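Novice: 3D, please:
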Amino acid sequence: NECGHVITCPNCSISLTYHSYNNRLVCHYCGYTKKLDNICPECGSDAVRYSGFGTQRIEEELQALLPDAKILRMDADTTTAKFSHEKLLEQFGNKEYNILIGTQMVAKGLDFEDVTLVGVVNADNSLYDQNYTASERSFDLITQVVGRAGRRDNSGTAIIQTVNPQNETIDFASHQDYIGFYNNEIMLRKLMIYPPFCDIYSATFTGENENTVALCSKAFFDRLVEYNSNEYKDIKLVVLGPTQAKISKINNTYRYRLAIKCKNSQRIRQMITKILKDVNKDKVYSKVSISISLNPPDIS
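Specialist: The predicted model follows:
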């Protein structure tokens, strides 16, 4: 609270996550961990503030509000042991617990006939992700978890927490309106030229030297423009980037991304292959890894 410093992973460009069960800060990308000593490494203050609403935080809030409730938590921390998923779900099914808290792992496939209330906390979490599939993923997740309530003769209630209740995706999900969501989403995909109205090639550049990785992605882009202006000028495409990936560094490896909107064909594949060969010939980029994927689920 004194200086506003956020404790981040030394190997990745992401903040560390606090795990209360062992009082440690953990990076969920490279596995780095350190003990939390409640002293800011930047200014030395002990005024540390915990932000976010993970499963542990929700468990603490519920226990304070409902002290007599038996609460079961299912997340990465509580399901590390062999057969832990089955054991925990069996305990909940046997009514040894009143409330089940979980991450996305409890959203799908569970069938408990006496569950009549479901809550979705922070439904906006994935809605504004930097990816064209964000609305689809959010709708899928919310409709799945809402469907866990009232599975038999009992009526069910779902409460969705959101900062934007007017959002169309959340409204469609709350009403389980698949047709309405599809019509709205397919119209937006067409306007923005996203699949299924095009194909997307995603090029990812990774390496230990950020400057070299950035230059390599720029060299790839320049060759793409050159080929598309001459030998392959018949190919219609839209290029996004190059730019830093959403998480620009993982395990001391820097990442850049470039996306190509096009119509997948033999010609576009030939052009990309030639560009890869041209870039790989340059020894300056010998330590940069380039991977190409077609229509990946995530292009951010």
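
Novice: only C-alpha atoms for contact and neighbour calcs from this point on.
Specialist: Fine.

Novice: The stretch 101-250 of the chain: strands as residue ranges?
Specialist: Ranges of strands in the stretch 101-250 of the chain, per DSSP state E, counting those that start in this stretch, are 117-120, 157-160, 199-207, 238-250.

Novice: Now tabulate those in TSV and tack on mean neighbour count and distance to Gly93.
Specialist: Supplementary listing: the strands of the stretch 101-250 of the chain in TSV, determined by neighbours: other C-alpha atoms under 10 Å; distance: least, C-alpha to C-alpha, whole Å:
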stretch	mean neighbour count	distance to Gly93
strand 117-120	17	15
strand 157-160	16	19
strand 199-207	22	44
strand 238-250	17	39
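
Novice: here's the other one to compare against:
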Amino acid sequence: MVGRDTPGKNSTLSRSLNHSSNKIVDVLIEDIPLKSDYPLYSFSVPVELEDEIDVGKRVFVPFGKGNRLKKGIVVNISEGRGDNLKNIFGLVSKYKIIDENGLRVLFKLKDKYYIPINSLLKKFIPLGKSKKGEEFIVLKDGYENKIKENEKRKIDCVNFILENDGSIKLNTLKKFFSTNLIKNLENRGIIEKIYKIEKEREITKKDYKNISLTKEEIKIPDKLIISGLNYVERWKYYVKKLDDVIKSGNKAKVIFPERIYVDDFYDFLPDEIKKFTYKVTGEFGKKIREDLFQGIEDGYVKLIIGTAFSLLLPLNEKLIIIDMEDRFRNVEELLNVNIYEIVSDYIERSDKKVIFGAYFPSLNLTLKAKRENIEIKKERLHLKNIKIIYNREDLLITPEIKNVINKNKDKKIFIFYPRKGYFTYFLCDECGYVEKCPNDGVPLTYFSEKNKLVCKICGFEKNLFDFCPVCGGITMKFTSPGTERVKERIKKIYKDRNVYQLDESITGGSKKKREEIEKEFMQKGDIIVGTNMILPLLRKVNDFIFVFLNIDFVLNFPEYDSFENVFYLIIRVLEESEIKNSKVFIQTKFPKNIIFESLNQKNPYLFLNEELKRRKESKFPPYAKYITIENFDLSYTESLKKIKDNEDEIYFEDNVVKIKTKNIDRYKEIFDKIKFNSRIIIKEF
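Specialist: Coordinates of the predicted model:
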């Protein structure tokens, strides 16, 4: 690197932007406002860095008129003289954090789903708090002859720099002297801006004994689905395959939807595989990150297990395992993109193989398997620890559930109850009929300000009525849930039990508070009432009782995929119950619902077929694209309506827009304009 060393530990000062090589790089700037579709900028490569530069490496670059120091990722290298371009200042790290294939996937996702590329970077690449680059001000040679005696304030600035050994941080200098004064001295050649870049830590390479290689090929198809086995049984299968991969001289990744299972699977691994394994579950410290990339480069990291955050790391793996595939659909980190699409794009143009594992595959993967003829290693689901309880009287707690709680004083009891405040739906207390939208088939929501039933998808409105259109009953009523109400009721009934509550209203989003409640419940709790937040606790308890006290609320949620959400929520609990030899009870007013019928008959495909039929009739994915735009700029309303095709459906609700269409491309121009301020969620199969 061109420059000079100055006193100070681990520091290099880059002074010059001269001596360019014949290489030009396109750099994706990491931290700039999301106002550019392609925040790519071209820079020259100094001769000193010509042999070190590579696609996927992070660099320091001068950005903007003031040459502010920014970090970026090299996405392309070309030959040519960049005499009119600025030089990059140096490398943030000597390691690649992503390869060309990973970058291709990110840009493809950006174009297809209108997601700003910087948002994708933060979701899929461990940038973290890496090596720092800071701006310094130093005095130039001959500065004494360029400043006048009457420029007292400027003389004070020069003396201040001299008092700090001739070099001071720009931010520190700005605390005492104005930006205009500093700029004036810089323009007159009295001072200059240089950059201090922290040197990388020396890493001691790990010394592992050589593996006895078999050089045998991995005997699985390019894509394979493992279905019907609980995750402990699947993990046994994975371990055998991973052992084959490592012994054949190859590498692998295992990806989970939640970090808790990353830790569990790591503990499950035999020691001979652990020593080649790295866990990656999110942002981590500089030391760990450097060790990881050093291990990837030197080849002693053979296996990475982690969340989706680790999927695009440049391991050059042969095998990717996506476990608990059915649970990725609700992972916020994936934005609105399904895991199957990301992995399929990633393995395209390569010889990588992928295994998708799930107790029961997602609706999306089941369809893909049929369309693409993907091989499925299928076992029949047991589904033996489940009982459906008919809540005929619409009671908060039926006598059957009370009896279950009474009989199981020695077991931990989990009661699932959705959090309050979502919505209120309208049903018949006699036959269980729920009033639904004639256009979309989703339950209508009661809006008190209108005193009407409203569809939250299309805006359809209907006046309240007294008589049930199915049974003629006169007991139409509103239903709305609340975990706190359930907890207080249970505490009154079971005064000798320790009852806990776990939901967002209790934790306030605090991870520490959540962990405190979990720990206390595990030590001395009997019953816990909560939302999805109680689900991770199931893996810690043997022989538990799980009660869905008001699954009807989620079942009647005003979204087109509410049935799908309920089905896979139950599947998740049933998988844990099979492993832990536990029992599951579902209290419902709708025992004939296709979900419960399919579970009773131990045939989940009954539900899938019926769900697809329903969606086809209502024109929802996979038979149409369903787009939700949050924080929509209403000034584009008329433009949106003009673009709309006769078959498209567009609904407005405050600043949220919902679109059903078979052709997204016609909306591309508007999406490109609003995507930096709005959140565009595209659901398709």
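
Novice: Would you pull the TM-score for this pair?
Specialist: Taking TM-score structural alignment, normalised by the length of structure 1 as the basis, the two superposed chains have a TM-score of 0.56; 207 aligned residues with a C-alpha RMSD of 3.5 Å.

Novice: quick one on the thing from earlier: figure out which of the strands of the stretch 101-250 of structure 1 is closest to Val26 of structure 1.
Specialist: Shortest separation from Val26 of structure 1 across the strands of the stretch 101-250 of structure 1 is recorded for strand 238-250, at 13.6 Å, computed as C-alpha to C-alpha.

Novice: In structure 1, what stretch matches the lengthiest strand in structure 2?
Specialist: In structure 2, with assignment by DSSP state E, the single longest strand is strand 68-79. Using TM-score structural alignment, strand 68-79 of structure 2 corresponds to no residues of structure 1.

Novice: counterpart of the helix or strand that that strand is followed by in structure 1, which residues?
Specialist: Moving toward the C-terminus from strand 68-79 of structure 2, the first helix or strand encountered (DSSP states H and E) is strand 90-96. Strand 90-96 of structure 2 falls opposite no residue of structure 1 when the two are matched by TM-score structural alignment.

Novice: picking that back up, how about the longest strand of structure 2: buried residues?
Specialist: Residues of strand 68-79 of structure 2 classed as buried: 69-77 (neighbour count, 16 or more other C-alpha atoms under 10 Å).

Novice: could you dump the strands of the stretch 101-250 of structure 1 to a markdown table with distance to Asp68 of structure 1?
Specialist: Rendered in a markdown table, the data for those read as follows (distance: least, C-alpha to C-alpha, whole Å):
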| stretch | distance to Asp68 of structure 1 |
| --- | --- |
| strand 117-120 | 18 |
| strand 157-160 | 22 |
| strand 199-207 | 51 |
| strand 238-250 | 41 |
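
Novice: Quick one: closest of those to Asp129 of structure 1.
Specialist: Put simply, out of the strands of the stretch 101-250 of structure 1 the one that sits nearest Asp129 of structure 1 is strand 238-250, at 9.6 Å, with distance taken as C-alpha to C-alpha.

Novice: between whichever helix or strand comes after that closest one and strand 199-207, how big is the angle?
Specialist: Proceeding N to C from strand 238-250 of structure 1, the next assigned helix or strand is strand 253-262, under DSSP H and E. On the basis of axes from the mean of the first three to the mean of the last three C-alpha atoms, to 10 degrees, strand 253-262 of structure 1 is oriented at 160 degrees to strand 199-207.

Novice: Alignment lookup: Thr366 of structure 2 to structure 1.
Specialist: Using TM-score structural alignment, Thr366 of structure 2 lacks an equivalent in structure 1.
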